[in-house]
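In: I'd like to go over a predicted model; first the sequence, then the structure.
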Amino acid sequence: MVATTSSVAVASWETAQAALGIELSEPERLQLETVARDAQSWLEGLTLETGEPVWSHALGMALLAAELKLDLASRLAALLYPVPTRVPEQWDAIQESLSPDVLRLIKGLQRLHGVRLRSGDGAPERDTIEAVRKMVLAMVEDVRVVLLRLSSRVMTLRWFAKHPEHESARSYAAESQTLYAPLANRLGIWRLKWEIEDLAFRLLDPETYKSLAKRLEERRVEREAFITERIAEFTALLQQMKIAPFEVTGRPKHLYSIFLKMQRKRLDLREIYDLRAVRILVPTVADCYAVLAEVHARYQPIEGEFDDYIARPKANGYQSLHTAVVAADGRPLEVQIRTFAMHRAAEFGVAAHWRYKEGAPKPSSYDEKIALLRSLLAWRDEVADANVWADRVKRAIKEEVIYVTTPAGRVIDLPYGATPIDFAYRIHTDVGHRCRGVKVDGQIVPLNTPLTTGQTVEILTAKTGGPSRDWLQPGFVVTRHARSKIRLWFAQAEQAQLEARGKTLVEQTLARAGKTKTKVDDLAARLGFKEPAALYRAFARGEVGPKALLEAVEGKPDASESASAARRRAPQDHVGPNAVASVVIGGERGFYAQPAKCCLPQLGDAIVAFLSRSRGLTIHHQACPEIARLRHVHPERVLPATWESS
């Protein structure tokens, strides 16, 4: 048995009514019917960007949600999610009548609506990671959002299967192979995985798809007769074993998985064992192994074709026994044996554990969250190489990370307790410097307001300006990145002021001596500085005096000044109390600082810098008791630093 993708369009609400309300109570079915009729009246005649009718897309999503046995809220969200953007006047009228659960799901779907890779084939890694992060944000909040998103993608691919000439068909198909099929696999939802894979295969490689489908169809009658005989044999076997209840069926094999196996193992179609396959469902794990023993006793096992996924489940939780045997007619047969519960989990994956029923608590245990996030990490490994990001997701299970979005939908992950200022600096250093206010979910809030997962944050900026020193007080920033950027801004500002004062003093000194035509670049070089700015700062600090300056103009630098300049030019093993060292602060080079006399740090020591109002920058050993005191008294003036030579 080979499965082919169904692309039959949903004709109307009437034909879908029974399927849509499956496993719901009578009041729930009536509510669903009322909402569906309203949604149909609002959405019929509208089309999506792909050309697909909005109503058939929404109804198809709801039918897939029903097939996955999702709850009433999920089915309502599927029907209504286009309403806020397509018919906002109706949305304003109905949203107060909807439960918070439905509203949350619709908001989650809207957030994921723009998740696209910018190019279908070989999308940039940053795009892939960004799409993954948005998916994870939604799943951390409510995995049903992503189950509905997968259902939406199935509907889009079904539409393209009927309209393969559409300009976006291939890009959507490639994106589906890259993102959505691995996600469905990792969440264990085979029902959606195989359809996404087969439809994408059909759109990306139509010639191979058609050729393979034709070859399979040519022997379909013979293969189905073979499977019917084997089902009869295994039914008799299970009756003899007195196992009840049980179920024996032919197992569908999907075109894309056949193609992959042929490619991976370099086999011809005739050599694929599991084209002829039977699935046996039994009540217990003990029954699984008992049936396996009988199958191996009655049929010759094929060496190397047995896998015990019950003892060693797959990464997505899949459990089953797989074996291949030689059937009575001498041809190979694959046999899968699993419990009914394992089969439900295999077909519906995480959806089987997230079926919210009236009066039943939603699953929220730590173990379930761990299991879900393990699946997400495994999926992330398939679609993007982002080890740092993986660590962030792992921290999310301990609520050490929050996920917030920009107005454009970009997801930003921050430490728990982060503020809008942290968010602004995460966007860009310049946005952080010019931040003057913030809107969170459309409301203006104080800049020291802690953010929480799911919020939309909009930074209000000035055209120019810099940060406030208040931001270095407790409660305004929690990230080291933001704090270091703020401190660096003030250090650079004071360096700029020092440079301007020194430039004025140098120009005044040269003017009094009648040397206004002196080239300052040459003068700085004679005194051992790489640029005039360094000379200006040294002059302002008194490290170079008027006498040394004028002697350098004449080409006769004083010996002591020459030695001092030499110390400034090159790294030294010993840094004296009067030396000037070149250091790196916040990743920026070109800062000159004096060693603190209290600890006299030497080249190679771990250091920090302190910004003094009078002396400029001084450097201390990290273990210096004085810097420990200064950290407590003036934390905003203590800056991370390293030796420039290192």
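Out: It's in.
In: okay, CA-based contacts and neighbour counts for the rest of this
Out: Will do.
In: what sits against residue 210?
Out: residue 202 (CA atoms under 8 Å, 6 or more residues apart in numbering).
In: what helix or strand is it on?
Out: helix 206-218 (DSSP states H and E).
In: tell me the first helix or strand C-terminal of that helix.
Out: Per DSSP H and E, the helix or strand that comes after helix 206-218 is helix 220-241.
In: please name every helix or strand in contact with that following helix.
Out: When contacts are defined as 3 or more CA pairs under 8 Å, 6 or more residues apart in numbering; DSSP states H and E, helix 220-241 packs onto strand 247-250, strand 277-282.
In: compute the inter-axis angle for the helix holding residue 210 and helix 220-241.
Out: Angle, helix 206-218 to helix 220-241, by axes from the mean of the first three to the mean of the last three CA atoms, to 10 degrees: 60 degrees.
In: among the helices and strands packed on helix 220-241, which comes closest to residue 477?
Out: Closest approach to residue 477 among the helices and strands packed on helix 220-241 is made by strand 277-282 (57.0 Å; CA to CA).
In: what packs against the next helix or strand after the closest one?
Out: Next along the chain after strand 277-282, taking DSSP H and E as the criterion, comes helix 285-298. When contacts are defined as 3+ CA pairs under 8 Å, 6+ apart, helix 285-298 sits against strand 321-326, strand 332-339.
In: in the protein, where's the longest helix?
Out: The helix that spans the most residues within the chain, counting by DSSP state H, is helix 480-512.
In: other SSEs contacting that helix?
Out: helix 420-427, helix 429-433, helix 532-540, strand 638-643.
In: could these be laid out in JSON lines, adding mean neighbour count and distance to residue 152?
Out: Formatted as JSON lines, these follow (neighbours: other CA atoms under 10 Å; distance: least, CA to CA, whole Å):
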{"stretch": "helix 420-427", "mean neighbour count": "23", "distance to residue 152": "31"}
{"stretch": "helix 429-433", "mean neighbour count": "20", "distance to residue 152": "36"}
{"stretch": "helix 532-540", "mean neighbour count": "22", "distance to residue 152": "60"}
{"stretch": "strand 638-643", "mean neighbour count": "22", "distance to residue 152": "49"}
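In: in addition, the following structure is provided for comparison:
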Amino acid sequence: MYLFIGLKEQLQTYLDPSQVQEVEKSYIFARDAHAGQLRSSGDPYITHPVAVAKILASLHLDYQTIMAALMHDVIEDCEVSRETLVEKFGERVAGLVEGVSKLTQIKFRSREEAQAENFRKMMMAMVEDLRVVLIKLADRLHNMRTLGSLRPDKQRRIAKETIEIYAPIANRLGMYAIRSELEELGFAAKYPMRCRVIRDSVKKARGNRKEIVSSICNNIQSRLDAEYIDAEVIGREKSPFSIYQKMLDKVGKKAQVFDDIMDVYGFRVTTDTEDNCYRILGQLHNLYRPVPGRFKDYIAIPKTNGYQSLHTTLKGPHGLHIEVQIRTTTMDQMAENGVAAHWLYKSGNDINRAEIRAREWMRNLLELQKNTRDSLEFIESVKVDLFPDEVYIFTPNGNIIELPKGATPVDFAYAIHTDVGNSCIASKVDGKISALSTELTNGRTVEIITAPGAKPNPGWLSFVTTSKARTNIRHFIKNLRRDDAINLGRRLLEKALGGVTLDSIDKAIIDRVIKETRRENFEEILAEIGLGQTASVIIAHRLDPKVDTGGEKHSTQDRPLAIKGTEGMMIEYAKCCHPIPGDPIVGTISTSGGFILHRQDCNNVANHRDQLDKYVPVQWEKDVEGEFRVELRVGVLNQHGVLAKVTSLIADEGVNIANIEIDAHDGATNLLCFLIDVKNRLHLANIIRKIRLYDFVIKVSRHR
């Protein structure tokens, strides 16, 4: 019990005796479960969960969390079942232990997938109960403190994961103290040489720095005392990791890297009221000259994780830059402990700002989880949210929306509501129409213009930055592809049935086919047909046994599938031959599902008449809708203004030019290659005819 004594003394300072007794029972259970197990350092394994519990006890976490921390490895390492924990300690504690446990039973294709799935599970458990991630962070913090007993390669791997995932999570939850320690320990383990060099450089530069810091502290304190403002001033030294991060930012900017970083001095001023924060700011700006563009008011507009403070940079004595943070004592406590301040400083039923922000983030995580395909995509999306460099954007009503740096009006629309994002068609930034890909900057007012029936554009994925926007666009595309597949599958099946519509087939027959094929519904069958995963003639034969599915000349082969041009994502037009309405065409099933249309004279489908099992006969509808890409080649004399005249003529015909390439044959002639969108062969013929009228044109042809 000697290991438990220190923890017990901590717990007795804030828990009831009956709760301390419950924690002691969990300690005895964990100690017995881990009996005989050793850590890499050779210490008894139970020392680790006790250390994790002590970290959480320092934050005054409730007794159930402390119990779960003591037993957080018993499911994974000791073959203790969840049911046993429920029976001995209750559902809440068992749920916390299970939330922290890793997924060692599931076999994954790769280490990355296993880590991603563990991370996904932790995030989802956190949504259920925030205390899960607090235990996990304390667990990781103690592991980092005792990392020295592991192999160097393992140290680097764990350090990388800590810097990339766990420190940002602590930051996202507003827990600065834990985040900074995780970063420092991770940096020392991942880059030991760099860390050592920076620490040595700091020691060498420290000489007269203490005197400078002390002098500035005294100057600030004297000014505030003279104005009867109650405040405490503290000078601080930059940590090796923050110096390293700033050095990385300076790379390529022609700076005297280390000296530039060390010339910045940091100070924190804490006071009792918010009003005093702004009074102190005024006094500091009178004492030292402020650096333009370096003031941030995180009190009026808090950071995403609930952090509040005033930040300003001043020109101090000898031209030194002074970075100052001004905040109330409560804000300082919240900045250090974030959501954990819910337990440390909670009075009554108050919930701190960091916890409110954390709950909002967790609701977003739940939406991400529903819309992502797998754990790797999920962790990629969450990482975007874990590294926000925020910009603050105003709605027309004056509300503030926080977005990561580089966000666009589409990100803003999805931040307001998913439906607004899905239906947005344009945006106004500060009252002016702006492209949806415009990068937003601080203080802009953005208005989103929506339209009923509008749909997300897959092209938005190339510029959106928030995980919510990216996930919702992907989710819509995935559903859109399914809808297109169902529509195409219906048409293919009706063709295979000889023109019989599915609406005319008895529901009992359709239900029988659903049962025979073991599908949930008929739409699933139609989607598989559209994606090329199931042959339409096989399903047609199940629906109507009279349908001939044998041989090469069954009746349905003589009725080509009509192409309207509105089939959406399930029809792809081959880039090798660029078929357009009016061309004789043939279809082939693509490996990813859907059809690829080729011209019948395309070399890539030369055997389509001999291999009827691989190709589907298709033809254009009479009234085809849409625009179709085609490659047009124009041989011209090398004269001034030739390209401008040809492109102007094409544009006057209402044709979009997707791409232009110029091939200089010799000094006298050039070959202009245009990729243009036309309606049909007649439309293309009119363009070719008009281009031929120019006297500098040698030859015009459609590329085959």
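Out: Received the coordinates, thanks. Given the structure is predicted, the values throughout are model-derived calculations rather than measurements.
In: need the TM-score from the superposition.
Out: Scored against TM-score structural alignment, normalised by the length of structure 1, the superposed chains reach a TM-score of 0.57; 457 aligned residues with a CA RMSD of 5.2 Å.
In: pick the most buried one from the helices and strands packed on helix 220-241 of structure 1.
Out: strand 277-282 (a mean of 23; mean count of other CA atoms under 10 Å).
In: report all helices and strands that it contacts.
Out: Under the contact rule (3+ CA pairs under 8 Å, 6+ apart), strand 277-282 of structure 1 is packed against helix 220-241, strand 247-250, strand 332-339, helix 340-348.
In: superposed on structure 2, what's the mean shift for that strand?
Out: Strand 277-282 of structure 1 differs from its equivalent in structure 2 by a mean of 1.6 Å after superposition (mean CA distance after the TM-score superposition for structure 1).
In: so which bit of structure 2 is that strand matched to?
Out: Residues 266-271 of structure 2 are where strand 277-282 of structure 1 aligns, taking TM-score structural alignment as the criterion.
In: what would the helices and strands packed on helix 220-241 of structure 1 look like in TSV with distance to residue 333 of structure 1?
Out: Below are those laid out as TSV (distance: least, CA to CA, whole Å):
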stretch	distance to residue 333 of structure 1
strand 247-250	11
strand 277-282	6
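In: so which of those strands gets nearest residue 215 of structure 1?
Out: strand 277-282 (17.6 Å).
In: where in structure 2 does the helix or strand following the longest helix of structure 1 fall?
Out: Next along the chain after helix 480-512 of structure 1, taking DSSP H and E as the criterion, comes helix 520-526. Mapped onto structure 2 using TM-score structural alignment, helix 520-526 of structure 1 covers no residues at all.
In: elements contacting helix 520-526 of structure 1?
Out: helix 532-540, helix 546-554.
In: chain center to that helix: distance?
Out: Taking CA atoms, centre = their mean, to the nearest Å, one finds the center of helix 520-526 of structure 1 at 52 Å from the center of the full chain.
In: also stretch 147-166 of structure 1?
Out: Put simply, stretch 147-166 of structure 1 sits 23 Å off its chain's centre (CA atoms, centre = their mean).
In: who touches it?
Out: Contact with stretch 147-166 of structure 1 is made by 6-7, 50, 52, 57-58, 60-61, 64-65, 74, 78, 109, 112, 169, 172-173, 176, 180, 184, 192, 195-196, 199-200, 202-203, 351, as judged by CA under 8 Å, 6+ apart.
In: which residue in structure 2 aligns with residue 631 of structure 1?
Out: Mapped onto structure 2 by TM-score structural alignment, residue 631 of structure 1 lines up with nothing.
In: residues in contact with the closest residue to residue 631 of structure 1 other than its chain neighbours?
Out: If the residues on either side of it in the chain are set aside, residue 631 of structure 1 comes closest to residue 638, at 6.3 Å by CA to CA, 6 or more residues apart in numbering. The contact partners of residue 638 of structure 1, by CA under 8 Å, 6+ apart, come to 487, 608, 609, 610, 611, 630, 631.
In: do I have it right that the first one meets residue 611?
Out: No: with contact defined as CA atoms under 8 Å, residue 487 of structure 1 does not count as touching residue 611 (9.4 Å).
In: more neighbours: which of these two?
Out: Neighbours were counted for residue 487 of structure 1 and for residue 611 using other CA atoms under 10 Å; residue 487 has more, 24 against 21.
In: relative to residue 469 of structure 1, how far out is that one?
Out: 9 Å (CA to CA, to the nearest Å).
In: how near is the most centrally placed residue in structure 2 to residue 312 of structure 2?
Out: Residue closest to the average C-alpha location in structure 2 (CA atoms, centre = their mean): residue 381, at 2.3 Å. Residue 381 of structure 2 sits 33 Å away from residue 312 of structure 2, taking CA to CA as the criterion.
In: and residue 380 of structure 1, what pairs with it in structure 2?
Out: Aligning on TM-score structural alignment places residue 380 of structure 1 opposite residue 383 in structure 2.
In: next up, the contacts around that match.
Out: residue 165.
In: do the same with residue 468 of structure 2
Out: 364, 368, 411, 414, 415.
In: quick one: which of the helices and strands packed on helix 220-241 of structure 1 is nearest residue 134 of structure 1?
Out: It's strand 277-282; of those, that one is closest to residue 134 of structure 1 (CA to CA) at 36.9 Å.
In: turn the helices and strands packed on helix 480-512 of structure 1 into JSON lines, columns for distance to residue 589 of structure 1.
Out: JSON lines is the format used below for these (distance: least, CA to CA, whole Å):
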{"stretch": "helix 420-427", "distance to residue 589 of structure 1": "21"}
{"stretch": "helix 429-433", "distance to residue 589 of structure 1": "17"}
{"stretch": "helix 532-540", "distance to residue 589 of structure 1": "12"}
{"stretch": "strand 638-643", "distance to residue 589 of structure 1": "9"}
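In: relative to residue 253 of structure 1, which of those is closest?
Out: Proximity to residue 253 of structure 1, assessed across those by CA to CA, is greatest for helix 420-427 (47.1 Å).
In: any idea of the angle that closest one forms with helix 480-512?
Out: Using the same axes, to 10 degrees: helix 420-427 of structure 1 against helix 480-512 is 80 degrees.
In: the residue nearest to the centre of structure 2 contacts residue 467, correct?
Out: Yes: with contact defined as CA under 8 Å, residue 381 of structure 2 reaches residue 467; the gap is 4.9 Å.
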